[in-house]
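Engineer: please find the sequence and the predicted model below.
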Amino acid sequence: MKKDLILYHGSNKAVPNPSVNKSKITNDFGNGFYLTADRDQAIKWAKRKAYLGGVPTLNVYCLLDVDSDLNFLRFNADLEWVKFIIMNRTHSLPNSKSFKQDIIYGPIADGRLFTVIRDVKHGKMTLNEALIKMKPNAYAKQYCLKTKKALLHLKFIGKEYF
């Protein structure tokens, strides 16, 4: 069965030809092209991104044939998710070449992670406490397209300015 998803990317410009190499490697799931199925969340991202320049732009895509040969890594709001995000945010992934996912999907961590990561690193906070502080249920889920293969399944539908 073929399954397609409508996804959004908030930016300060139109992004008809996305790249997996433009985001920060210290994002939740590392370098990749980030999207969400939550339109309102993407609009918030667009407004935040355009704060320093550009026009808040909601880019709309269709992720085609999701049930295809793409390799997914799915996270729930659990300790594995916390560990993965901390490893990405601190550049301490054991061997990034061992991760062969085309798409990583899971909760968005609260943007104020620096103190949480520092406290976990110095033993002042447990991973269970970090999970609560990272507020995984406060935001929509995110998709991070990690490979060119994943981008081949992404069709740009259009854009809206705010």
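Structural biologist: Received the coordinates, thanks.

Engineer: C-alpha from now on. contacts and neighbour counts both.
Structural biologist: Will do.

Engineer: contacting residues for Val82?
Structural biologist: Neighbouring residues of Val82 by CA atoms under 8 Å, 6 or more residues apart in numbering: 127, 130-131.

Engineer: now do Asn59
Structural biologist: Neighbours of Asn59 in contact, by CA under 8 Å, 6+ apart: 8-11, 14-16, 156-160.

Engineer: look up the closest residue to it, ignoring the ones flanking it.
Structural biologist: Of all residues not flanking Asn59 in the chain, Lys159 sits nearest, at 4.5 Å (CA to CA, 6 or more residues apart in numbering).

Engineer: okay, now the one to match up with it:
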Amino acid sequence: MSKIRLYHGSQMIIEKPEYNGGKIHNDYGQGFYCTKHIELAKEWAVDEDFDGYVNTYEIDLSGLKILNLNDDKYSILHWLTILLEHRTMRMNGPVAEDGLDFLKKHYHMDISGYDAIIGYRADDSYFSFARAFIANSISIAQLERAMYLGELGEQYFIQSEKAFSKLIFKEYIEVASSDYYPLKKSRDNKARSDFNYITKSLDKEGTFILDLMREERENGTSL
């Protein structure tokens, strides 16, 4: 079925999402971020001292050009590259700088022509794993494990004016901070715990960003 229900957690009621609104340094750039999981949207909606709302929409996906980053033909490095190209982060040392250049060279995707994108949502706490990977501190397998442990869920990124025009507001649901902030905080604490656990162990058989760069140099060809 081409019609699906999407949820957006916010401290505002948003009956008509604004095209070209939102922050430009979010995961996939400027657009409107939603999820099919209402419980996750409720966590996004609140902060420690603020209640929020889950805005509910219906969208007809027929006729839209959609990039699904969870498709088997893409790897976690495609997702990571898009993330690093849009989010701002400090490059800690030459390995990280060269690592980012390597990812852009081999895994860059032009997403400007898509109406919507489906992919992982990188909570701020889990963005530390992205930094650790390009700094050569964790392997690809450890990065994938971190995303799996985080249970980040899929997000739907509404990007084009055409996709915005298909969003139909249905209702809003009030969300109490006292109910959902503890869950949000627990997810953040789990991310920190996972980071400490994963980065303490060396993946001796794993593939690191330096391994990929060395392989390119030794082969003299693109991967």
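Structural biologist: Perfect, thanks for sending it. Here the structure is a predicted model, which is why all the values come from computation and not from measurement.

Engineer: superposing both, give me the TM-score.
Structural biologist: Between these two chains, after superposing, the TM-score reads 0.80 (TM-score structural alignment, normalised by the length of the first structure); 156 aligned residues with a CA RMSD of 2.7 Å.

Engineer: related to what we said a few turns ago, any idea which of the contacts of Val82 of the first structure is closest to Leu64 of the first structure?
Structural biologist: Leu131 (32.3 Å; CA to CA).

Engineer: Arg89 of the first structure matches what in the second structure?
Structural biologist: In the second structure, Arg89 of the first structure lines up with Arg87, judged by TM-score structural alignment.

Engineer: then Val120 of the first structure?
Structural biologist: Using TM-score structural alignment, Val120 of the first structure pairs with Phe133 in the second structure.

Engineer: element containing the residue lying closest to the match of Arg89 of the first structure once chain neighbours are set aside, please.
Structural biologist: In this structure, Arg87 of the second structure finds its nearest non-sequential neighbour in His25, 4.7 Å apart by CA to CA, 6+ apart. Here His25 of the second structure is covered by no helix or strand, with elements defined by DSSP states H and E.

Engineer: tally of neighbours for the aligned partner of His25 of the second structure in the first structure?
Structural biologist: Using TM-score structural alignment as the criterion, His25 of the second structure maps onto Thr26 of the first structure. When neighbours are counted by other CA atoms under 10 Å, Thr26 of the first structure registers 15.

Engineer: where do the helices sit along the second structure?
Structural biologist: Applying DSSP state H to the second structure gives helices spanning 38-45, 76-86, 94-107, 127-134, 140-150, 161-165, 177-200, 209-219.

Engineer: for Lys141 of the first structure, give me its contacts.
Structural biologist: So Lys141 of the first structure contacts 36-38, 105-108 (CA under 8 Å, 6+ apart).

Engineer: which of those residues does the second structure keep?
Structural biologist: Retained in the second structure by both residues aligned by TM-score structural alignment, their matches' CA atoms under 8 Å are the following of the contacts of Lys141 of the first structure: 36-37, 105-108.

Engineer: was I right about His25 of the second structure contacting Leu83?
Structural biologist: No: look at His25 of the second structure against Leu83 with CA atoms under 8 Å: they stay out of range, at 9.2 Å.

Engineer: who are the contact partners of the aligned residue in the second structure for Gln142 of the first structure?
Structural biologist: When the second structure is aligned by TM-score structural alignment, the residue opposite Gln142 of the first structure is Gln155. Counting by CA under 8 Å, 6+ apart, Gln155 of the second structure touches 33-36, 118-121.

Engineer: for these, give me CSV that also has distance to Phe195 of the second structure and neighbour count.
Structural biologist: CSV is the format used below for these (distance: CA to CA, whole Å; neighbours: other CA atoms under 10 Å):
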residue, distance to Phe195 of the second structure, neighbour count
Tyr33, 25, 23
Cys34, 26, 25
Thr35, 25, 21
Lys36, 27, 18
Ile118, 25, 20
Gly119, 21, 20
Tyr120, 18, 21
Arg121, 17, 25
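
Engineer: mind putting those residues into TSV with distance to Lys185 of the second structure?
Structural biologist: Compiled in TSV, those are given as follows (distance: CA to CA, whole Å):
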residue	distance to Lys185 of the second structure
Tyr33	20
Cys34	20
Thr35	19
Lys36	21
Ile118	25
Gly119	23
Tyr120	19
Arg121	16
